[in-house]
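In: sequence? don't have it. structure:
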């Protein structure tokens, strides 16, 4: 991956738009922010990723840190 490769970033921002934000109407910025934070908690803590061996990002980092120590 090069510095000019923004595909991972584009893919990340596509996920909440496709999976959650398209289905909600927000009355305030605070409610939109809360929804995004809830999605990030789900994305990083509960949603397994095939590229990470079907682990969540948090599990992957935890295992990586354990093996690096």
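Out: Received the coordinates, thanks. Keep in mind that this is a model prediction, so the values were computed, not measured. Numbers count the residues shown, from 1 in each chain.

In: from here on, contacts and neighbour counts on C-alpha atoms
Out: OK.

In: what about residue 46, distance to residue 28?
Out: With distances taken as Cα to Cα, to the nearest Å, residue 46 is found 27 Å from residue 28.

In: between those two, who's got more neighbours?
Out: Shown here are residue 46 and residue 28; by other Cα atoms under 10 Å, residue 46 has more neighbours (15 against 8).

In: mind telling me what element the residue nearest to the spatial centre of the chain is part of?
Out: Central residue of the chain (Cα atoms, centre = their mean): residue 43, 3.9 Å from the mean position. Following DSSP states H and E, the helix or strand that holds residue 43 is helix 29-45.

In: comparison target, given below:
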């Protein structure tokens, strides 16, 4: 969890200037659901994004 929150702060929170709580919520949601969970490459997955890793695992099964 600490690693996740660190990445969230560095990649999203610090570079942005949110004017409202709703803008922040929307930005955080998009970061987690669109970028972090689907597109961001992960060293634990041999540098693949989660979607590609799951597709490869499904084909191997």
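Out: Now that the structure is in, tell me what you want to look at. In this text the structure is predicted, and so the values were computed from the model without any measurement.

In: TM-score for these two?
Out: Scored against TM-score structural alignment, normalised by the length of structure 2, the superposed chains reach a TM-score of 0.75; 59 aligned residues with a Cα RMSD of 1.6 Å.

In: how close does the counterpart of residue 42 of structure 1 in structure 2 sit to residue 54 of structure 2?
Out: Counting by TM-score structural alignment, residue 42 of structure 1 corresponds to residue 35 in structure 2. Counting by Cα to Cα, the gap from residue 35 of structure 2 to residue 54 of structure 2 is 16 Å.

In: and what of residue 20 of structure 2?
Out: On the measure of Cα to Cα, residue 20 of structure 2 and residue 54 of structure 2 end up 36 Å apart.

In: what do you get for residue 7 of structure 2?
Out: Note on residue 7 of structure 2: its distance to residue 54 of structure 2, by Cα to Cα, is 22 Å.

In: what's the burial count for residue 49 of structure 2?
Out: Per other Cα under 10 Å, the neighbour tally for residue 49 of structure 2 reads 19.

In: what's the burial count for the closest residue to it other than its chain neighbours?
Out: Leaving aside its chain neighbours, residue 49 of structure 2 sits nearest to residue 41 (4.1 Å; criterion: Cα to Cα, 6 or more residues apart in numbering). For residue 41 of structure 2, the count of nearby residues is 18 (other Cα under 10 Å).

In: surely residue 41 of structure 2 meets residue 53?
Out: No - Residue 41 of structure 2 is beyond contact range of residue 53, at 9.6 Å (criterion: Cα atoms under 8 Å).
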